[in-house]
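S.K.: Need coordinates for the below:
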Amino acid sequence: MGKKILAFLLVPFLLFYAFPASADKKEERVWEEEIVYSLMIDKFNNGDPANDRVHEADEAGFEGGDFKGITAKLDYLQEMGFTTILLSPVFQNDSGGFHGEAVTDFYKTEEHFGSTEDLKKLVEEAHRRKMKVMLEFPVDRVAEAHPWNSNPETKDWIKAGADNGGSEWNKGLPVINLENEEVRAYLIEAAKWWMDETQVDGFSLQYLDNVPSDFIKAFTSEVKSFKKGSYLIGAVNEGSRKELAELEAAGLDGIKDIQLNKPMRDAFSKIDASSSALLDNWKENVSAYDQPSLFPAYLDDKNTVRYTRDMVDQKQFPGSRWKLALFYLYTQPQVPIVFYGSEIAVNGGGPPDNVPLMSFWAKEELIEFIGRLAEIRSQHPALTHGTMELLYEKDGMLVFKREYQDDTIVVAINNTSEDQTAVIQAADLQDGKELRGLYGTDMVRSENGEYKIIVDREMTEIYDLVDKSSYNIPFIIALFAVFGFFIVFMYAAWKRGKKHNMRP
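M.R.: Down below sits the predicted model:
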C-alpha cells in the first residue's frame, strides 16, 4: 500500500517535469561562445613553494605563481563561468623572466612555473571541467641568452641590431627573423609539439605588428590542420582596421580589438558619459571584418594601465564602475577576455605595476555577479552569435538589441546619476510581447505600441523578448485531475482499510 501511495505522489511531479524541456545535447563550443580569463602565471597563485627558489641568482621579479597554483583555482574560475584560460608564455625564460617573454628554450617550461607534467595535469583538470587552455606564444623575439644568438648555424635566425617596437616586456630583446624558412618551421613545429604533448587548445600570438602575414597564414594553417577545433588568436600594439583585417585574412580566429578598448574604458570609468562610441565601433567593425564577433574585447591586459586606475582618476567607486563595464563586456557581440584581478578591482599603472600578485579576497557578491552574467551569455545564442542594434542612447543611458534566429535580447545599462526611462517603439521589437528580466525580476509589456524601460541609476538589466504571460490551461487541468484522482484513491484506500479493521 505504501509503495502505491508513493507512486501516486510522484505523478504530479513527473507530469510537471514532463512539460517542455530541451533534451538536446549541446554541440561543442565554438570560439565566439568562449569567455576567457587571461592571467600571468607567476602572479596568480603559488601551488608549489618548492619551485620558488630554483636558482638563487635568478629570482628577480618571480613571486611564486605556478601551474599547480592555477590547477588549485580551477573551481574558482569555473564558478565565475569562465570557459577558457589564457596563460602567459610557459617557456623557459632568462633571469627575471617572470613574464615569459624572454624565451631561452621553446621546448621546456620555465622551472619557476613547474614541469611539463604539471602543465599537462592543469590541462587535464581543466578539460575535466569542460574548460579550455590556451598559451601565449611569443613569435617575434627571444632572450639574449637564447642559443640562437650564439650558434653560428642560426646566426641568420635573428635580425642583427633590429628593434621593431615590441612591448615594455620584451623591448630591446633580439628580434626573430621570420623571413627565414628554417626558423618559421621551428616555431610551427614547437607549437604542434606543445599541442601534442600537453593537449592545450590553442595559442595567442602576441605583438604581431611587424610579423609577416604569410608566416601567420602558415602557422594557423598547419596548427589547425594538426589539431581540429584549436583556437588561434592574435594581438597587436597598435594598428588600423585595415591592418587587423589582413591578420583576420591570414586565418586567425580573432584579433584583440584595440579599437574598442578606449571607447569601453571611457564609457564606464565615469558616470554620465555617452556610450554612442561603442555602437559606432561595432558598426565600423561590421564593415571592416568578415567575422567581427570573433574579435576578442577586453578592458585591460598586461600591456595597459589597469582599468581600475581610470576609475580612481575619475574619483569614482570601482565596484559599481566595474559592474557596469563587465555588464557591457558580456552582452556586446565580441568574445570577452577578462584579465586576472578584475574581479577584485586590481589597481596599477603601466607594466610591471599592473601585474601584482593576485589576492583572492573577492566578495561573494561580485563572483556571483560575474557568474550570473556568464550563465546568461551562455544560455542565449543572441548574445554570442546575434546582431547588435542601438535602440536608445542618451548621456549614458544605453539600450540595445541582440538578435539571432528566434532569440531576441534587450540590454539596458543606466550609467547616469539619475533613474532613467527609455521609451522603445514596439516596431523596433515586436508588438504584443513582453520583456522579461533575466538578471533581475523586471517585466515590461508593450502598451500603446511602446515599451517603457525604467532602470535605476548605475543599474542594469537584460531582457528576453517573449510572448505575454498567460495561464497554461491544459497543464492546470491536468494537474488538478491528477490531484483529484489522488484524493479519490486515498479515500478508497481509507475506506478499504476501515472495512479491514472492522472485521472480527
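S.K.: From here on, just use CA atoms for contacts and neighbour counts.
M.R.: Fine.
S.K.: Show me the helices in the stretch 151-300 of the chain, by range?
M.R.: 181-198, 213-226, 241-249, 258-268, 276-288 (DSSP state H, counting those that start in this stretch).
S.K.: of these, which approaches Glu136 most closely?
M.R.: helix 181-198 (10.6 Å; CA to CA).
S.K.: and the angle from the closest one to helix 213-226?
M.R.: 30 degrees (axes from the mean of the first three to the mean of the last three CA atoms, to 10 degrees).
S.K.: Buried residues of helix 181-198, list them for me.
M.R.: Going by neighbour count (16 or more other CA atoms under 10 Å), the buried part of helix 181-198 is 183-184, 187-188, 191-192, 194-195, 198.
S.K.: Sequence B follows; please return its structure for comparison with A:
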Amino acid sequence: MVFYELFVRSFYDSNNDGIGDLKGLTMKLDYLKELGVEGIWLLPIMQSAAFHGYTVIDFYSINPSYGNIDDFKELIQEAHNRNIKIILDIPINHTSVKCEWFQKAVNGDEKYKNYYVWANEKTNLKEKRHWDDSLIWFKYKNKYFYGLFGSSSPDLNFENKELWNEIKNIFKFWLDLGVDGFRLDAAKHIFDYDIENMKFKYQHEKNIEFWNEMVNYIKNINKNAIIISEIWDSPEIVKKYHGIFDVEFNFPFSYYIKDTIKYHDPRILVQGINETLHHYISGSIKSISGNFFTNHDMERLMTTFNEDINMSKMAFNILMTLPGYPFIYYGDEIGMRGKIIDVNYTEDSQEPMQWYESGFGPGQTEWKGCKFNPPYNFISVEEQEKIKQSILNHVKDLISFRKENKWLENSLISNLFNDRFTISYILKSHNKEIKVYHNIKPQKTKVKKETYKSYKIYGQGIIKDNYIVLEGFSSIILEK
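M.R.: Modelled structure (predicted):
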C-alpha cells in the first residue's frame, strides 16, 4: 500500500475560512486517487486548541475548524468508494490541559486525579527531557504535573488500569465510525516515567504489554484494522516491538536514504538496508516496514537537498523500489519546502498545500503565510501537472509502477552490492524478480546489461549493446 500523510488544516478549504477541513479533503480525494494513494494517514482531527492537534481536548469529537462527525462519515464513505483507507492518528500518551479529565483532576476528582502523573516529595522539578533539555514538570493551580511533551500536554498515568478501558472506548468509537486503523503516536512513551523512583525511564516491557492488549482489542473489533506505530529510536529499540504492530515506521532508514543521496555515498544505503530492513533479507517479517523520508516533525525533503529536484526524485526512486509500505508526506510530491528550527515549533514544515502557482484560488488554505513555498516558484499542483518532467509526474509514475507490482511489498532483498557510483539489489517473491540499480552520484556511470524481459528508467539512461549508461541520480529496474 502507498500511504499519504495528510494535515487537514493545510490541505483544502471548502468554506473560505482559510483553514483546511474534512469537506475540503473529500473534494480532493480524486487528486489522491489519481496520484495513486491507497491509504490516508490523517494527523489528529479531534478537538484541540493546538494548530497540530496533538494535545486533545476531547477524544470523542471533531475539531470544529475541520467540520463535524457527519463530515467525517462522508469522508470515510467517499474514500472507501475509491478504495482508499483512512488511518487516524490518535495521540493517547497525553491530553490537553483543557481536557475535561484534567480539569476534573485539578479540581479534586479522585477518579481523574489517577489519570495523570503528579509530583511528590521524591520529584526533581528541574528534571529535563533527554533530547533537548526542556523541562518536564509544570505547575497548574498549585499542583505539578508531568508533561514530557510540554506545558500544555499533561501525560496520562497508564499504571492506572481503569485508564486502559477508557482508551479502548476511544478506539471503539472511531472504529464504529468506519476508520480502517490507527497511527499510534509516541508508542514508546506510554510508560516512560518510573513513578516508584520518580524519574524518567523508558519501560519497554510495560509498553509492550499495553500495546499487545490494545492491538488485540482493536483486532477483535476489526480484524483487518491497520495498526501503525511511531517508535522514533535506534534499530535496537525498534526491534523490541517487532511483531506487535502491522506497520512500524522506519525512522533510522529515513536518515539513511537522505544521507546516501546528500553525500553521494551508496555505502550508506547498503548499511541502512542491512541494519533496518534485515527482516526482508532473512525472511523473518513480523511487521511491515513503514518507509519514508520525512514527516510533520522533520525538515522537508527538498530543504534537506537544498532544493535539488533530481536528488528528491532519487529519494522517491529508492522509496518505491524497496519492500514495505511507502509513506509520502503531503506536498513532498510537488517538492514543497520547510525547515524546522526547533522541535517545539513545527509550523514551517506544515505550510499550506500549494494548489495554484499564484498561491491563491478556490480551496487554497491560508491559515499560515508561506515562508518556504511562495507563489511563482514552480511549487504547485497546477503548474506541475502540465510538465512531464515535474517531480509530481515522476512520483505518479513511480507509484503506478509500485501498484502494478504489489508483490514488492513483501519481497525479499538479495544480492545487495555497491560500487563507487551505484547500489544494486534483487527483489524476489515466488516467481517474480527484478533487479534495481541506483546511481547515487550526479555524474553518469555504466552498469552491465543483463538478460531481462523489460526495463524501466526513472531519470535518464541509455541501453547500449552490452551495458547501460545511467545518468546522475537515475535508476533502472530490470525485470528478469
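S.K.: Tabulate the helices of the stretch 151-300 of the first structure (CSV), appending distance to Ile337 of the first structure.
M.R.: Formatted as CSV, the helices of the stretch 151-300 of the first structure follow (distance: least, CA to CA, whole Å):
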stretch, distance to Ile337 of the first structure
helix 181-198, 22
helix 213-226, 21
helix 241-249, 18
helix 258-268, 11
helix 276-288, 17
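S.K.: which one of those lies closest to Tyr451 of the first structure?
M.R.: helix 276-288 (21.1 Å).
S.K.: coming back round to it: pick out whichever of the buried residues of helix 181-198 of the first structure sits closest to Asp52 of the first structure.
M.R.: Nearest to Asp52 of the first structure among the buried residues of helix 181-198 of the first structure, with distances taken as CA to CA, is Thr198, at 22.8 Å.
S.K.: Mind naming the longest helix for the first structure?
M.R.: As assigned by DSSP state H, the longest helix anywhere in the first structure is helix 473-502.
S.K.: That helix aligns to what range in the second structure?
M.R.: Per TM-score structural alignment, helix 473-502 of the first structure has no counterpart in the second structure.
S.K.: just checking, what packs against that helix?
M.R.: For helix 473-502 of the first structure, the contact count by 3 or more CA pairs under 8 Å, 6 or more residues apart in numbering; DSSP states H and E identifies helix 2-18 as packing neighbours.
S.K.: Name the residues of the helix it packs on that come out as buried.
M.R.: 8, 12.
S.K.: for stretch 44-56 of the second structure, same thing?
M.R.: Those buried within stretch 44-56 of the second structure under the rule 16+ other CA under 10 Å are 44-49, 52-56.
S.K.: tell me which of those residues is nearest to Ile288 of the second structure?
M.R.: Pro44 (22.7 Å).
S.K.: Report the contact partners of that closest one.
M.R.: 52-54, 88-91 (CA atoms under 8 Å, 6 or more residues apart in numbering).
S.K.: farthest pair in those residues?
M.R.: His52 and Leu88 (13.8 Å).
S.K.: Tell me the residues that contact both of those two, please.
M.R.: 43-44.
S.K.: re earlier: got the buried residues of helix 181-198 of the first structure as CSV, with distance to Tyr76 of the first structure columns?
M.R.: As requested, those are exported to CSV (distance: CA to CA, whole Å):
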residue, distance to Tyr76 of the first structure
Val183, 39
Arg184, 38
Leu187, 33
Ile188, 33
Ala191, 28
Lys192, 30
Trp194, 26
Met195, 25
Thr198, 22
